[in-house]
Each structure stands twice: as C-alpha cells, then as structure tokens.
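Student: Here is my input, please return the structure:
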Amino acid sequence: MTQIIPNLGEISHQYDALFVDLWGCVHNGVKALPEAVAALQTYRSGGGKVVLVTNSPRPRAGVMKQLIHFGVPDDSWDTIATSGDSARSAMYRGVVGEKVYFIGEHRDQDFFKPLDILENPVDIRQVPLEEAEGIVCAGPFDPMAEPEVMRPQFLYAKQKGLKLLCANPDIVVDRGEAREWCAGALAALYTEMGGESLYFGKPHPPIYDLARRRLSALGTPIADDRILAIGDGILTDISGAMGEDIDSLFITGGLAREETKTSQDPDVEALNLYLQKEMAAPTYAIGFLR
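Tutor: Take a look at the predicted model:
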C-alpha cells in the first residue's frame, strides 16, 4: 500500500539518486516552488544525485535556460534528461523520414538544432503536410485549443501512412492556474484514429535509458533499487517508474490535486480511490515536494 509521507527527508536516506519531474513538482510553469527546491538542495548536500527527468520537448540546454527564468537554482540538481533529447536522437536517425511536417509553437524550433553526438545524422527538412514522410509533434500549435482541431490533418496523414514522433507524451500541464494541452494529447488522438505514434518520454523506456546514462556520467553507477522517481503524473511519472521497477513518490498536489483532495496533504480515502481507478501503486505519496 502507498505510504503517505510528511517530507522527502523521511525516506531520502534510502536512495542515492532521484529522478525528478519538473513541471508540477519543482516549478509550476511560471516560477520555482521554494519548498521543492529546498528539499532537493538538502538532499544533494548529503551526497545524493538529482537527475531532472522531464517530458519537455526542448533540448537539455533549452530546459536549463527555462530553469534560470523560473528561478530554479543550479545547486538543486545535477543533470537533466529530456524527452526532447531522446526524441531528437530518434528523429536524426530517420525514424519518421527526412521530410517532416512539424506541429508545435515557434519557440519549439530548438528541436531541430543539429545533434552532434550522432554519426551521419539524417538531413531533416520541414515541409508542408502534403510533402511529408512523417510528423514531428512538440505540442499543439495553440495549447489552449482542443486536440480535435487537428482531426482533418490527422485523417490525411493516417491515409498516407505517416508515423507521428511525439516529443512530449504529457497530455496536459498546468501553467500557473491555466491547464494546457501537450503533444501527448495529439499523439493519443492520432493513435485513436488509427495512426502510429512513437513516444520517447515518460512512461516509455527511452527516456529512462537516457536518465541512467546521464546519472552514470556523474560518477559511480547507481543500482535501480537505490533510485527514487518523483512526479505528479500518474500516467507518466508513476507508470514509468513502475514499468522500470523503480520506487516512486507521487506528488498529489499537481495534476491530481482535485481527485486526491489535496490541500497540504492528500485525503487518504480520495487518494486510495484514485489509485484504484488508475490501477497505480506508487511507493509513497506526498501533497507537495518538500
């Protein structure tokens, strides 16, 4: 049964590394969450390693700039693994072809920056849908618009047999008080319509492979039973951790704050009902990372 804990320090001595989600855990899409930052700083001061594992479609360098903007200090983390980096690597290996139709906002163009770590990367070109060999989706054109607006384009793409590379499997995120759609919502619609979507972020294995490589690069390899995954996404962070056989800490005051009736801490009965409904079993739960 999931154990509700008062703070990270209650269990942190059991783990040598943390895989920590960003949005909803360390920041709210607008600014850093001070208690979460302090908890990670304390954990690192005791020798623990913090890997930020995010479904952001941005490259690692882009996420680092975003963290500075939000006020997340660099002494609260050690390294970063992004869904964007994992997906970019796949794109430059040619998994959806050379000519791609891009779905995303203008700020997501960093996704197409050259990737120097690959030998002989594919020459990727952005083209109209009619000329495309595949689709790359970093998010909706308009994050406030319903995913259904893409149905006509997806019907055409499905008929052409195009694969969709999803750079962010999240369905929604909360930016401050506003809830926005993510690339995962579009990929889910495309799959529902009979198209093929390829995922590289949580809960899928590629991003965990990347996170382990980034962790190992810090020094001594750390076994999975000494890693704790932290996140507020039951279908991404917690499902992914369960799939990787990694212990997890569910932040109930994020995406599921209403379902778990979280003010400072989750309501026990509401939490149990929610976990039963989602068929999830995080090792621990807490209202907010602190």
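Student: CA atoms for contacts and neighbours, from now on please.
Tutor: Will do.
Student: burial of the closest residue to residue 183 other than its chain neighbours, as a residue count?
Tutor: Spatial nearest neighbour of residue 183, excluding adjacent residues (C-alpha to C-alpha, 6 or more residues apart in numbering): residue 139 at 3.8 Å. By other C-alpha atoms under 10 Å, 27 other residues sit near residue 139.
Student: what about residue 139, distance to residue 109?
Tutor: Between residue 139 and residue 109 the distance is 11 Å, computed by C-alpha to C-alpha, to the nearest Å.
Student: what helix or strand does the residue lying closest to residue 4 once chain neighbours are set aside sit in?
Tutor: Counting by C-alpha to C-alpha, 6+ apart, residue 4 lies nearest to residue 285, which is 4.7 Å off, once chain neighbours are set aside. In this assignment (DSSP states H and E), residue 285 forms part of strand 284-286.
Student: by contact count, what packs against that strand?
Tutor: Packing partners of strand 284-286 (3 or more C-alpha pairs under 8 Å, 6 or more residues apart in numbering; DSSP states H and E): strand 3-4, strand 247-251.
Student: so who does the residue nearest the centre of the chain touch?
Tutor: Taking C-alpha atoms, centre = their mean, the centroid of the chain lies closest to residue 55, which sits 2.2 Å from it. Residues in contact with residue 55 (C-alpha atoms under 8 Å, 6 or more residues apart in numbering) are 82-84, 167-170, 201-202.
Student: Could you do residue 274 as well?
Tutor: Contacts for residue 274 (C-alpha under 8 Å, 6+ apart) come out as 259-260.
Student: how would you label it: helix, strand or coil?
Tutor: helix (DSSP: H, G, I helix; E, B strand; the rest coil).
Student: to compare against the first, here's another:
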Amino acid sequence: MTRIVQSLAEISAPYDALFCDLWGCLHNGVAAFPAAVAALQDFRAKGGRVVLLTNAPRPAKYVIATLDRLGVPRDAWDLVVSSGDAAQDAMFAGAVGRKLWHLGPAKDNGFFEEVPEAWQGQPGVTRVPLEEAEGIVCTGPFDELNEVPEDYRPRFLLAKTRGLPLLCANPDIVVDMGETRIYCAGALAALYEEMGGEALYFGKPHPPVYDLARRRLAALGVAEDARILAIGDGVNTDVAGAAGEGIDALFVTGGLAADQFGPDVEAPDAELLDTWLAARQQAPQFAIGHLR
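Tutor: All right, here's what the predicted structure looks like:
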C-alpha cells in the first residue's frame, strides 16, 4: 500500500539524491510552486543532491532559462537533465536518419541548433520538408494550444507509408499549463504507433534519460549505489520509470490526476488512491498532494 505523507522531509532522510519532475511538481508552466521550491532547498541544505529530471524536449540550457523565468531559484537544484538531452544524443547519432522533418513549435529549435560538445565536428542533421525526410523528430504539436493529435493523421499516413521512424523527444501525453491542458509529443507518437508507424522514446519512463542522469550525478561525486527517490505526478512516466529503475517514488497526486482522489487536493483519499494505482499496476512507495 502506498503511504501518504505530508512533506518531503518526512521521508527524505535515507535518500542521497532526488530525481524530481518539473511540470506539475515544481511549476505549472506559469509560475513556480513556493512550497515545492522550499522542500528542494531544504533537502539540499541537508546534503542531498537534486536532479531536475524532465521530459522537456529541449536541451537543459533552455530548460534552465525557463526555470529562471518562472522564478525557480538555482539553489533548489544541482542538475537539470532533460528528455531533450537524451533524444539529442540519439538524433546526432543518426537514430532516425540525417534528413529530418521537425514536428514541433519554434521554441524547440534549440534541439537542432544547440549541438552538444560530444557531437561538435561530427556529421550533422538537416531539417527538411516531410516529403524529403528520412525520419521525424517530434517535440510536440506545431500549435500546442490549439491542435490535437488527430490533426496530424494525414501527415502521419504519408510518413508511415514511406516507413519513416519517429524520434519522440518528450514521452509525456499531456501537461497542464496553468488551467489549460495541452498535448505533448508523446500523444503524437502514440497516434503514429497506433497507425502502424515506428516511434523511439528517450525520456521517462525509458532508460536512456535515467542513464544520463546517473552519469551526471556520478560526475558530481555521488556514489553509484546512492539511494535515489523519484518525485513526479506522471504515473506512466515518473512512477513507472522509477519502478523500472528500481528506485523509490513519491507520487504527486495533485498534478495531472488531481481530480481522482477526493475533494481535498492536499489530502488524497487513501482508498481511492490505492484503487486507482492498482488499475494502472503501479505501487509507488509514497504519495503526497503537492510537493512541500
């Protein structure tokens, strides 16, 4: 049974590091959550390391700029590791070809323009129209506020017919931007697979992004056998990913599934929570209304 807690400090003592999600846990796309910031600052003040592990489809540099804009202070974290980082490595390695159609908003152009140091001087990639592409890089809808996955069915039919693989830079299905729910690259990749296309994933819950986070933690001097706690509001990403990595998880119930656990977001109903998790075959060690 998942234990419901009132604060991170209540359970954090045995852990050396956190893998903390961003959207829905630390901010809502509009502003930072002060209580969550304070919880991470407290964990670091006690000697722990905080990795902000996000399915954002952009390199960490751009994620950090967003965090600064949203008011997340830099003393709340040690590292930012993004799905974009892991997916970028795969793209420059040629996982879906060298001539690529970019499906995503202009804000994600840094995925192509910010070449990692390891790939400087190596074969590059070129963005081309769909009709000329060898593969697809999907970072989200072109217009995330107004489009839905079904809008892309005709283009996906062409891509599938041509046998184009799709690199999904963000496995999330949806996120909440303030009060608005928007579709992410994961929803588009799911439709492509449903239509018979091939999709490759590099963010949570898939191993590459966790491997990258562990390597970067090790570079900070954190031991390989360090105890890690994953924090997130995505049952199919944060919770499932933690289970796959053999690490404990703190499920934030007040995020994407806030309407499932009773009227008080800060006090999720234990029976409703256990039933909901069992239906999804997940059993995180802990749950909390909002990170604090």
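Student: And the residue nearest to the centre of structure 1, how far from residue 283 of structure 1?
Tutor: Between residue 55 of structure 1 and residue 283 of structure 1 the computed distance is 21 Å (C-alpha to C-alpha).
Student: Tell me how far residue 144 of structure 1 lies from residue 179 of structure 1.
Tutor: Applying C-alpha to C-alpha, the value for residue 144 of structure 1 to residue 179 of structure 1 is 8 Å.
Student: repeat for residue 250 of structure 1
Tutor: According to C-alpha to C-alpha, residue 250 of structure 1 and residue 179 of structure 1 sit 20 Å apart.
Student: Equivalent analysis for residue 36 of structure 1, please.
Tutor: Residue 36 of structure 1 is 21 Å from residue 179 of structure 1, by C-alpha to C-alpha.
Student: What of residue 41 of structure 1?
Tutor: Relative to residue 179 of structure 1, residue 41 of structure 1 is positioned 28 Å away (C-alpha to C-alpha).
Student: next one: residue 12 of structure 1
Tutor: Taking C-alpha to C-alpha, one finds residue 12 of structure 1 at 31 Å from residue 179 of structure 1.
Student: Over to residue 148 of structure 1?
Tutor: According to C-alpha to C-alpha, residue 148 of structure 1 and residue 179 of structure 1 sit 16 Å apart.
Student: what do you get for residue 241 of structure 1?
Tutor: Taking C-alpha to C-alpha, one finds residue 241 of structure 1 at 24 Å from residue 179 of structure 1.
Student: again with residue 125 of structure 1
Tutor: Residue 125 of structure 1 is 32 Å from residue 179 of structure 1, by C-alpha to C-alpha.
Student: same check, this time on residue 70 of structure 1
Tutor: 18 Å.
Student: So which of the two has more stuff around it?
Tutor: residue 70 (17 against 13).
Student: check contacts around that one.
Tutor: Counting by C-alpha under 8 Å, 6+ apart, residue 70 of structure 1 has contacts 27, 29-32.
Student: Now do the same contact list for the nearest residue to residue 77 of structure 2 once chain neighbours are set aside.
Tutor: Distances taken as C-alpha to C-alpha, 6+ apart put residue 50 closest to residue 77 of structure 2, at 4.8 Å, once the chain neighbours are dropped. In this structure, residue 50 of structure 2 makes contact with 17-20, 40, 43-44, 76-79, judged by C-alpha under 8 Å, 6+ apart.
Student: Please confirm that residue 50 of structure 2 is located within a strand.
Tutor: Yes. If the criterion is three-state DSSP, then residue 50 of structure 2 is within a strand.
Student: Can you tell me what residue 34 of structure 2 aligns to in structure 1?
Tutor: If you follow residue 34 of structure 2 across to structure 1 using TM-score structural alignment, you land on residue 34.
Student: Same check on residue 206 of structure 2?
Tutor: Match for residue 206 of structure 2 (TM-score structural alignment): residue 204.
Student: Run through the strands of structure 1 in chain order.
Tutor: Along structure 1, the segments classed as strands by DSSP state E run 3-4, 17-20, 49-54, 79-82, 99-103, 125-126, 134-137, 163-166, 172-175, 178-181, 196-199, 227-231, 247-251, 284-286.
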